[in-house]
Structures are given as structure tokens and as C-alpha cells.
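>>> Quick check, what structure comes out for this input:
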Amino acid sequence: MEGGIWRHPRVGTVRNPPGLRSDNSIVTSTVTTTASPASPTPPRSPRADDRQQNRLLKRLHFFAGVVCAPLILIAAVTGLLYAFAPTVEQVTNHSMLTATAPAGTDGTDRLPVSDLVATAQSEHPDLTLAGVRIGGDGETTRVLFSDPDLPESTVQAVFLDPWTGEVKGDTTQYGSSGSLPLRQWIAEGHRTAWLGEPGRLYSETAASWLGVLAVGGVVMWWQRQRKGQAGSPKPSRIRSMLRTGGRGRTRTMRLHGATGTLVVAGMIFLTVTGLTWSSVAGGTIGDVREKLNWGTPSVAASLPGAQEVTPSGAAGAHAGHAGHGDHAMPAGVRVSGLNSGSIDRVATTAEAELRTPVTITPPTVEGQAWTASEDRVAYRLSNDAVAIDWSTGTVTDRLDFADWPLAAKATSWLIQLHMGTLFGLPNQLVLGLLAAAIIAMVCWGYMMWWTRRPAGGLAGPPRRAPWSRPTAGTLVLVTALVVYGIVAPLFGITCLAFVVGSTLWDAARRRFSTPLSTPRR
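Okay, here's the model as predicted:
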């Protein structure tokens, strides 16, 4: 108070503030406020700009987490089983898959492959020879037969001791990985949830949302952390994302967020590789690869100077393309090169040119050669292939893995990583830990949803941001989702369904919610 003027820190100046003079008379006061000059509307702060896309991310994460998480959980549980299936298969079928050279021999006195084929054909005289897998050291030889009663990509396999010719097993084999029935059954659950071809939609939906939930979750978790103080080291925010302390829902959220931060790269990897052979998106990706010449090449199986005979009996218009080798011959037409001498010549050349285990495949069209390709086994990063003239045993064409397009090589490696076969048991352990982490995150996500619920109900989605002009961040996010929805149509359809569901939820909440307070009369 100076000269009868009292300065109030918020109101302004007060002349002669109310009180008592020395003579105890009442003092009246006059308040003078100083109006702040009109200021222009402040621009949006970066925090305000981020609020719109952050709330969009939260709502998307909520709806996808609640609805798609069961699909992801099924894929993760079956994936955990499938990760270790190759090793389990080796243990449970050890006697059928392995063979030992007789004592006192050097292991080179194996029976001719044609003798093994003859023995296997006596077990299945009505089936057509589909190939022979010549095993490596200590492995049995598999003679493969086509059976029209078996599912697609499945053949009948007879396992024989290459030294004695003893039949050590007779079962089915699936796909290029040579999966036996147990691994095939687990793979079918992972791929279709044992629902047949329509079930592939489940795995594709789970794969397409897994990466989105991973990236969106890490972005939200990053933004949720408090920035370190000035002068603090930059990694402090990362360390904050990896904290797991606290109690109750806080601890659950931190476990969920920290685990997601650690495995986000693996989840993106599973999405990319899972979509590669999916039902809908896989077709789109395959078309793109073909147009860019990124497809997996194949060895040319045509014989020099020979004419291929198509199922109609006419000369093949596309002679030289091995892709036509799955056509059946007309009734009464026999394909040359399936006699015992041809089989042994081809097998000898294949073992000299390639690494075992190697699979030799007979021609199914007159005028074609046998083909031989190295099998996909652990720690084998390349798979060469040759075409062999069955009449002379000479190589007519060769395709080395080094000559594949880079995209085709990467696709092959990534798929084998996804299947757990590229690096053997270490590969399987990493996949198993990744699957276990995803299972835990799904469970923690539902725990957070459950503990957040109001009394007598279920927790709803986060409130959306008020309608306003879209920010740059929102436009970028929406554009990315639209582009991804085109590449992965099942993601686009379900994402649109979530947007509609979110709108209906808000409308129902406004319509049926009870007012929190009674308006004044």
C-alpha cells in the first residue's frame, strides 16, 4: 500500500482499501480494474495439435484391442505351438527320420535309389510317383507319391533305410518344408483355426491388425511418458517406457507397454511375413511382386530338341516353362524317364551337383527333364536347383540362389524365419518368446479394460476429440490407414467397421446416458 493505493496481485489497484482509520471510522473503497488489452487468438500449441490424432489412435487401439485381440490370441497360442513343432517332430519321429550305416562299412554302399523307389511302389502300387527326397548323413530316404484323395500340397511319403531298404515309416507329408502330420495339424490351426479355407480370414485379420496395434501402442506409450528435465540424458524417456513398477492397473499398464516396446519389431515382422501368404492380401502382394519381377524363379525343365506334349496331346505352346509340369497326361500316354536307369542317373547327378538333402522330381509332361532342388533346412541360406536330362544324366539348366532377385531372396528368408526353420532351435526359441509376449500383452490389455469398468457395466472407449479442422498429424494418420487398408483389405473393412461402431457408441451414450447433475431452476 503506497499513498492510499493498494495493489492487488490479481484484481488490479484498490484506492483506500476497506478498513479502519486511526479514529476507528469506516473507510469505503473504490476498486479500479485495469482491463488487459485485446490480444489475438493464440495459435494452437503442438500439444493441442497432437490431441486430435492421439485420441484417434486411442479409440482405434481400444476397439481393435477389444474385438481383434481374441483372433490375435488364437494366432499367438497356435504360433507358440508351431514355433517348436519342427524340433518336436524330430524327437517324436526319430526312428522314422534317421538311419545308421551298418557296422563295419563307410556308409557309401547305399542301395540304388531305383531299388528304394521299387520297394515304396510295392506299398502303394496305385499311386503316381511324385518325387524322391534323398536325405543327408544319417537320414532316411523318402519316396513321395501323389494321392488325389489327399488335401492340396499333401503327398504320401514312404521312409526307407538307404542301406537296407527297410520301410521305417509310411505317412503323409505337407508342403515344401516336408511337415509330418503333427506339425501339419498345428500349422492348420495357426493358419485356419481348423475351420478350413474360410478360416484363413481369421489369421489374415489377426496379422493385419497385429502390426497396427504394435505401432500405435508404442506411439501412445511414448507420448504418455514425461520428458526428462533439462540437461537430462535423452534415453531417459526410453527407460521410462520400460518401467514395470507400480501397483494395480498402473503396474498392468506398464507391463503391457514395456513388453510392447521390447517386441514391437517382432510384431511388425509377423505382420509382414504373415500377410505374404494370406488369402486376400497375399494375392495382392503376389501380383505386385510379379509385376516388379520379384517372384521366385524356377528352373527350366524343357529338354533340348524335345517337344512338350500337353494334356490335349498337342505340342506345348509354352514349352520350356516348368510351371506347366503339374498337368496330367492324357489317358494311355506314358511319360518317359521313369524307369530305374533314369532314376539312378538323375539321383547321381543331383547328389554331385547339389547339397543333400535334395529332392528330385520326375517329369509329368512328355518332353521335360527331371528337376532337383536343395531342401530348406536349418542354417542353409541358399537353395540351388538344376534340371537333369534323364537319358544322359547331364544338367540341362541351372538356377543358383545367388541369381534370384533380392526381393525373392528376402521373401524366402523371412518366410523361413516365420516358420522357425532358418536357424533351427535358436530361431524357434525367439519365435516362442515373441508368441508368449503377445499372449501376455493380450491378457494384460483385457485386465486393464476390466479394471477400468464402471460399476455394473463395461469400460467404454476413450472420448473422441471435439469435431474440428483436421490437423496435419491426423491427415497423415488417416492417409496411412487408407493406403494400408488397400494393401490389406481385411484391415480396411474391419477398420471401417470400427469407425461406424465408434460413431454409434457415441450416439448411444449421448442418447441414453443419465445427466450427472440437475440443472438449476
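>>> Every contact and neighbour count from this point should use C-alpha atoms.
Fine.
>>> how about the helices in this protein?
With DSSP state H as the criterion, the chain has helices at 46-83, 85-92, 94-97, 113-123, 181-192, 200-224, 236-241, 248-276, 281-291, 340-353, 406-419, 424-451, 472-487, 489-512.
>>> got the contact list for the closest residue to residue 289 other than its chain neighbours?
What sits nearest to residue 289 in space, not counting adjacent residues and going by CA to CA, 6 or more residues apart in numbering, is residue 295, at 5.5 Å. Shown in contact with residue 295 (CA atoms under 8 Å, 6 or more residues apart in numbering): 286, 289, 405, 407, 408.
>>> which of those tops the neighbour count?
Highest neighbour count within the contacts of residue 295: residue 408, with 17 neighbours (other CA atoms under 10 Å).
>>> just to revisit the earlier point, show me the two of the contacts of residue 295 that sit farthest apart.
Greatest spacing in these, by CA to CA: 286 and 405 (14.4 Å).
>>> Mind listing what's buried along stretch 136-156?
Of the residues in stretch 136-156, 139, 140, 141, 142, 143, 144, 145, 146, 147, 154, 155, 156 count as buried by neighbour count, 16 or more other CA atoms under 10 Å.
>>> To compare with the earlier structure, here is another sequence to fold:
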Amino acid sequence: MTTDELIEPDTAAPAKSARRGSLRPLLLRLHFYLGVFVGPFLFVAALSGLLYIFTPQLERAIYAHELTVPVGQARQPLQAQVEAAQRALPDATFVRVRPGEAEDASTQVIFSRSDLAASHWLTAYVDPYTSEVRGTLETYGSSQAGPVRTWIDELHRGLHLGDFGRLYSELAASWLWVVVLGGLILWWGRRRPAKGKGRRKLLSWHATTGTWVAIVLLFLSATGLTWSQYAGETVDDVRAALSWETPTLPASVPDHGGHGEHHGGGGQVTGANVDQVLNIARGSGLDGPVEVAVPSGPGKAYVVKQIQSAWPTKQDSVAIDPGTGEVLAKLRFDDYPLGAKLTRWGIDAHMGMLFGLANQLVLAAVCVSLLAMIIWGYRMWWHRRPTKGFGRPFPRGAWRSVPKPVLIGLIVVTAALAWYLPVLGVSLAGFLVIDWIVGRVRARS
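The predicted structure is shown next:
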């Protein structure tokens, strides 16, 4: 199969005319169908991902009144800030607090309420110098995403269609790596350079751009699958089998036999005082931005954890007895299993947080490149049309050119992938059915 066969309109000749013993005809047909049918899903994922990348800056602009404060002389006790927030939200339950790290940052006091969806919170933004509540917002997830970022995030993950909508993003992530690897094999296995004008030029742009961004696209596909609805369960099972799960900190308080006070590492705790707990955590080495979670019930401890996702990652945490101030347990990020570390870094890099602005710019460039490649791909399809309408697919029966041992191996690997990536398997079956129906209709006509 030469480059000319990639460029000239399809004559619908049977694939048996192709060179025997070659995977190229099969890859051409697969790449074509994926471009036509999966391309729109990849386009939406890339476009919504591009919108999400710079939402931290967007939120800082939109919610500047809540997130930033005039710099004052002296900070109020953290407990006083929490109490001010509790007065502003008397119908909500205080669960944790994030002291502002920068001088002009507000303190985030986070509440739960029965009418909120899962992983959604009410956050009060408090001026640390005056204890004034500057506003409240509904936030989402561990990243405390505000309403704008939450809306774009839900658009990217599921088009605001719930679990059904999440199938779109899983479909895109399931096939993206196949599209990328197939495209690389086709481009680097070509017979001669595809130079020239028209479709040849589009093909060169499409393939060269894909080669430059291939590694990042493969990374986005892999990390996207970890969040997916069905393939994500497979990823969780693999991590559990390899003991790569993210460890958790025990937060139960032992029975002290009536002893109620103890001098801990940073101060004395005689009750639920977040200032004392924060001082103890600082004395235990938890620097940088942290979050203090209050005990969830009797017999439970305070949990203080670092929340810095940028490199270097700081995710250490400690459990502190609310009655004695004793540090009950400490969990260091350095002690995480390798798989748990890779998962943490992968998630943060996928969201554009791990390497700051550089991370965002790389992701933005890749998203724009993917959008351009999809547009060029459809344009090439248009160029393949015989006289009018869209171009025909590459010849049917391409599987006949594959050596039988290789074909059997492909079938086995495909079946395994379909089992562990069910959305890929179901959609592949759908492609085959559509292809069969199209073939029958053309044969009759």
C-alpha cells in the first residue's frame, strides 16, 4: 500500500489486491472508521478540556472578592474565623478548613449540607484579618472547584448528562490511544514522503502534528481511563491486585482511660480547637497549604493533610487526638506505593496542576493540535470523494491481507481489550455491524 493509495479516491476494489502479509490495509480502514465515528467525541473532549485548563485563573478573576482579601496587620485565630462562618451558615455542618497560605488569600471554611450532591460542599470565604465572611459558594471535589470550574468539569466528563453522558468521555479515552498508535504506524511505515498540495499537504500536517503530540495524547488517554465509569473499575482492580492503592490514615482515637489533656508537639489541646491542632500539625512537619478536617464523630480524630498538588507534591497527613493533642499516626507521601504516586501525579498533570503554567501551556497546545488534526482528517475525507458527497472508506476485506497467525493474535488481544475496556468493545462491535450493513447494501445495489 503506497502513499498514492492513501491519497487517491477509493475505487472500492477488494482488499485482496493489497500486498499479502501486510497490516497496512487493515490499519487504514480502522483509522478511517475511528476518525469518522470517534472523531466528534474526541473533538468535544479536546474542546472542553481546553476550556478547563485555564479555569484556575478564570476563577481567580471571577471570584476575586471571595478568594482574595486586603492585607491587614494581624490574623485572627483560625477558630474565630470558623465560628464566623458557622454563624453565616447555621443550617450546615462544619467539616474542614483551609487557612489561606498567601497574605491576600481568604480562609476557606467548608461545610456539608443534606441538600447538596455527592462531593459538593458549601464553602465560606473568610477574611483572616477581620473574620468577615466575604461570600459563600458551592464547591466541588477535593480541589474545591468553584461553580465555573465545576460546570466546565462536568461538561468535559459527561456533557451534563449524568452517568449516561460519561460514556462519551470514556469512548474518547478508550479509542484515543488506538487512533494515535495506528496513525504513527501508518505514517512511519509509508513508502515515500507525502509532500505536495491538497490532500497530500493535509496528510503531512495531520501526521506530523500527531507525531509531535503522540506521547501526551497517550498519557491523556491512560489517565482519562482511570476516571472512567467502566474501565476505571478495571484500573482499580489492577491497582488493588498490585497493592498500588492510595493508603489511608487511621483516624480513630484510642481509649485513654479518662486522661483528657496532653501536651502535644505544638500546643495543648483541650477540645475542638483548630488553632491548636494546626500548630501540632505544623510541628510535625506539615508545611505549605494544608486542610484541617474535624472529627466526623465520637472516637474520631482530627486529620490534617497537605494539599499541594504542584511539583514537588506535598500530600503528607497526620491524625491528631482532639482530647490529648497526641499525634496518633502520620502518613508520608514518600511512603506511598509507586502506583499510588503515579496515579496522583497523573491526575494532577492531566488537570494541568502538576507543573503550573508550563503544564497548562503544554496541555493547551496538545488540545489545539488534536482539534486541528480532527479538522484536517475530515477535510481529507472530503478530498477522497469520487464526485460529490463525502469520501468512501478504504476497501473492504482488509483483514484478508493479514497473515493468519497475526490475525489470530489480533483477535485474542482485541477480545481481551474488549473485556477490560467494555466501552471500546461495545463500540467496536457497533462499527463491525455498521460496516457489515453498509457492505450488504452496496452488494445489493
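>>> still on that earlier bit, what do we get in structure 2 for the residue nearest to residue 289 of structure 1?
Aligned counterpart of residue 295 of structure 1 in structure 2: residue 245 (TM-score structural alignment).
>>> Which position in structure 2 pairs with residue 490 of structure 1?
Counting by TM-score structural alignment, residue 490 of structure 1 corresponds to residue 423 in structure 2.
>>> ok now do its match, which residues does it touch?
Per CA under 8 Å, 6+ apart, neighbours of residue 423 of structure 2: 167, 170, 171, 174, 230, 231.
>>> how about those residues in CSV, adding neighbour count and distance to residue 50 of structure 2?
As requested, the contacts of residue 423 of structure 2 are exported to CSV (neighbours: other CA atoms under 10 Å; distance: CA to CA, whole Å):
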residue, neighbour count, distance to residue 50 of structure 2
167, 20, 19
170, 29, 17
171, 22, 18
174, 26, 19
230, 17, 24
231, 22, 23
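>>> With respect to residue 159 of structure 2, which of those is nearest?
Among these, and counting by CA to CA, the member closest to residue 159 of structure 2 is residue 167, at 9.7 Å.
>>> What's the match for that closest one in structure 1?
Match for residue 167 of structure 2 (TM-score structural alignment): residue 201.
>>> From residue 351 of structure 1, how far out is the residue lying closest to that match once chain neighbours are set aside?
Closest residue to residue 201 of structure 1 apart from its sequence neighbours, by CA to CA, 6+ apart: residue 279 at 7.0 Å. Going from residue 279 of structure 1 to residue 351 of structure 1 by CA to CA, to the nearest Å gives 37 Å.
>>> Same check on residue 88 of structure 1?
28 Å.
>>> more crowded one of these two?
residue 351 (18 against 15).
>>> Can you tell me what the more buried one aligns to in structure 2?
Aligned partner of residue 351 of structure 1 by TM-score structural alignment: residue 282.
>>> correct me, but the match of residue 167 of structure 2 touches residue 282?
No: using CA atoms under 8 Å, residue 201 of structure 1 is not in contact with residue 282; the gap is 11.5 Å.
>>> In structure 1, what stretch matches stretch 224-231 of structure 2?
Across structure 1, the stretch matching stretch 224-231 of structure 2 (TM-score structural alignment) is residues 274-281.
>>> And the contacts of the matching stretch?
Contacts of stretch 274-281 of structure 1 (CA under 8 Å, 6+ apart): 200-201, 203-204, 207-208, 282-283, 285-286, 418, 487-490.
>>> one more time with 6 Å
204, 207, 282, 488 (CA atoms under 6 Å, 6 or more residues apart in numbering).
>>> ok, the last one - how many residues close by?
Using other CA under 10 Å, residue 488 of structure 1 has 24 other residues around it.
>>> Give me the distance between it and residue 204 of structure 1.
For residue 488 of structure 1, the distance to residue 204 of structure 1 - CA to CA - is 9 Å.
>>> Look up how far residue 87 of structure 2 lies from the match of residue 351 of structure 1.
28 Å.
>>> do the same with residue 103 of structure 2
For residue 103 of structure 2, the distance to residue 87 of structure 2 - CA to CA - is 24 Å.
>>> Residue 346 of structure 2 too?
From residue 346 of structure 2 to residue 87 of structure 2 the distance is 39 Å (CA to CA).
>>> The two: which has the busier surroundings?
residue 346 (19 against 11).
>>> Tell me the counterpart of that one in structure 1.
For residue 346 of structure 2, the residue aligned by TM-score structural alignment is residue 414.
>>> And that match, how far from residue 407 of structure 1?
Taken as CA to CA, the span from residue 414 of structure 1 to residue 407 of structure 1 is 10 Å.
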